[in-house]
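> Sequence and predicted model, in that order:
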Amino acid sequence: MNCMTLNIRCIGEEAKIKWVRKLKQVHKANFVGIQETQITNFERIDVNGCWGSLDFDFEGVNSSGDTILANIYGPHSLGEQKRLWHELSAIKEAKPGNWTIFGDFNVVRRAEERFNSNFCPASAKHFNKFIQETELQDLRMGGEIYTYMSRVGAKLSKIDRFLACSNFLSAFRSLAVTAHPRELSDHSPVTLISTSSDFGPPPFKLFNSWLLQEGFDYIVKKAWAEFHGYGNLDAYLAAKLRFLKNEIKVWKKKSDEKANQEILKIKSEVAGIEKAAESRLLSDQELEARN
């Protein structure tokens, strides 16, 4: 089972829907937990767009989840946090199973999980007590050091994570938790990958948007005119279409490489700024460039 958690504002924006769908597809996620505190009507979320197909089911809950796969958005105040830990402990005790609890807990476990951000020893103490008493394990995370970076002041913290019980770890022995770069959210998407599957190369698909890209008309006309074949009409047409498909694939690859170079350049600049924020305060110019 592959899981992903992401706290993201304005999930209704098309660019963010596409980003979630891309993350789900790239990491082959079987379960996606999204925390969006600004939306109370879950029907406003384009779940189909986020998932990328009709082969799914979903449920929306407010702030907590009564399920073996628990998607959490933790409160900020200490009192509400203690109440949540108590309720989760009771639910877990009443419902044995392969538990994994993940999401934005809005609390860290130790001081070094914050940078340029206030550490609350009491919140950490009660969070660690909850983890110990429920016999959960904080799965080791690779990738980004901090999973959250505030838009104002560049405050960093590791508040998104996966917690799993021993039953879950026994059922899924090969696990990898990774915090990925923050792109369209102030939180990192965090994935839990247990297996990898290879279904071979993806089938060729031609999208309407390609028709509007520079060079598409030219490559189609060029390939159609340059093809030389033989055989009966059916075989000739099939061979010509295969030739056209391969030429389009070559053109698309080059076109994507050019676009990706520009995207990677921007991402590299932003990543450099965020990496610098882990060891020093950012200048106003750097904060403006990041945003």
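Yes, it's here.
> Every contact and neighbour count from this point should use C-alpha atoms.
OK.
> now the helices for the stretch 101-250 of the chain?
With DSSP state H, counting those that start in this stretch as the criterion, the stretch 101-250 of the chain has helices at 121-133, 166-171, 216-226, 233-277.
> Now those in TSV, please, with extra columns for mean neighbour count and distance to Val177.
TSV is the format used below for the helices of the stretch 101-250 of the chain (neighbours: other Cα atoms under 10 Å; distance: least, Cα to Cα, whole Å):
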stretch	mean neighbour count	distance to Val177
helix 121-133	15	18
helix 166-171	14	13
helix 216-226	14	40
helix 233-277	14	20
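> ok, and here's another one to check against it:
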Amino acid sequence: MNFLSLKVRGIRSKGKAGWVKGLKSSHGVDFLAVQESKIMDPSVWLLPKCWGNSTFLFDCVNSDGIAGGLICWWDPSCFRQTGVIKSHHVLVISGDMVHSGFHVNIANVHAPNDAAGRRNFWNELLFYRRSLFGLRIFLGDFNLVRSIDERVNSDFLAQNALSFNSFIADADLFEYNMCGHKYTYMSSNGEKLSKLDRSLVCNDFMSNWPSAELTTLSRHLSDHCPLLLSIKNSDYGHIPFRFYDSWLQLPGFVDFVNSIANNFVFDGPADIALAADGQFVGQPLSGINDIKITHLIG
């Protein structure tokens, strides 16, 4: 599955629905989480404008006037919902990942702006972490940085960072290395930069997909970068075979290779033969001039 998170700052604003739809389509997104939608009761016409014509399901937390608002879309062929939890600052969608069978809880997060509100919010998230079974993903705008190097031209409050890091440790959450942009938020004048948006996962999630990729995409119609978490496995074919020059000095090595090549049998195009599991005939591999298989494969 591919997960996309974006603080959109008003989904009805000119061009934003089309932008979100373009991100979803171009990156093969299966689960889409939007923060600060600034709408109540998303209309039937708006939701497909953000997702496209393919089948989707959704759930949402309505905005408080023109503030806040959370929406999640997902592809039911990839994710089968079993439950939902809603509060003002988080929308938790629970369900099963169809292709892997794992049960996962996906929290669409928009943390409060004030420090006291965030501390209460961390406790709320810890409660969900302890009460829900299965894998966990927390993605969205956390409104805090973890260290001083995650801010440029804005105040760093060590106490706030300590509170945030304590929550992450208590919740047993981890971060993938982020590719793309270092900062996810930029002020309107371009002077202030911060890493406010994140995708945090539990240890079991990271153990199952250690090579997952987290990428910050270019901000376009928002002051926040979209975050793409991709856990789709890519198959690049056979692992390349390494050949060492020193092997050529092994007694009998060249004769051994020649004997294998001369007795290789394959019925098909020559280029396909290079990747095929050939049928070897002739002398057993372990009996040619005392060459051991380990000498060949390192």
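That came through fine. In this text the structure is predicted, and so the values were computed from the model without any measurement.
> about what we covered before: tell me which of the helices of the stretch 101-250 of the first structure lies nearest to Leu139 of the first structure.
The minimum distance between Leu139 of the first structure and the helices of the stretch 101-250 of the first structure falls on helix 166-171, with 9.7 Å, by Cα to Cα.
> Tell me the helices and strands packed up against the closest one.
Contact here means 3 or more Cα pairs under 8 Å, 6 or more residues apart in numbering; DSSP states H and E; on that basis helix 166-171 of the first structure packs against no helix or strand.
> how about it, aligned to which bit of the second structure?
Mapping helix 166-171 of the first structure onto the second structure (TM-score structural alignment) gives residues 203-208.
> Check stretch 73-88 of the first structure too.
The aligned range for stretch 73-88 of the first structure is 110-125, by TM-score structural alignment.
> Would you mark the buried spots in the matching stretch?
110-112, 118-119, 121-122, 125 (16 or more other Cα atoms under 10 Å).
> got a list of contacts for it?
Identification of contacts with stretch 110-125 of the second structure by Cα atoms under 8 Å, 6 or more residues apart in numbering yields 35-36, 68, 70, 89-90, 140-143, 160, 163-164, 167.
> just stretch 182-202 of the first structure next, same as before
Here stretch 182-202 of the first structure makes contact (Cα under 8 Å, 6+ apart) with 1-9, 16, 19, 27, 29, 144, 147-151, 160-162, 172-181, 267.
> And it, what's buried?
Along stretch 182-202 of the first structure, these residues count as buried under the neighbour rule (16+ other Cα under 10 Å): 182, 184-194.
> could the residues you listed go into TSV alongside distance to Lys245 of the first structure?
Formatted as TSV, those follow (distance: Cα to Cα, whole Å):
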residue	distance to Lys245 of the first structure
Arg182	35
Leu184	33
Ser185	36
Asp186	40
His187	39
Ser188	37
Pro189	35
Val190	36
Thr191	34
Leu192	36
Ile193	34
Ser194	35
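> Tell me the one among the residues you listed nearest to Ile273 of the first structure.
Arg182 (11.9 Å).
> Tell me the spacing between the counterpart of the closest one in the second structure and Leu196 of the second structure.
Using TM-score structural alignment to pair residues, one finds that Arg182 of the first structure aligns to Arg219 in the second structure. Arg219 of the second structure is 14 Å from Leu196 of the second structure, where distance means Cα to Cα, to the nearest Å.
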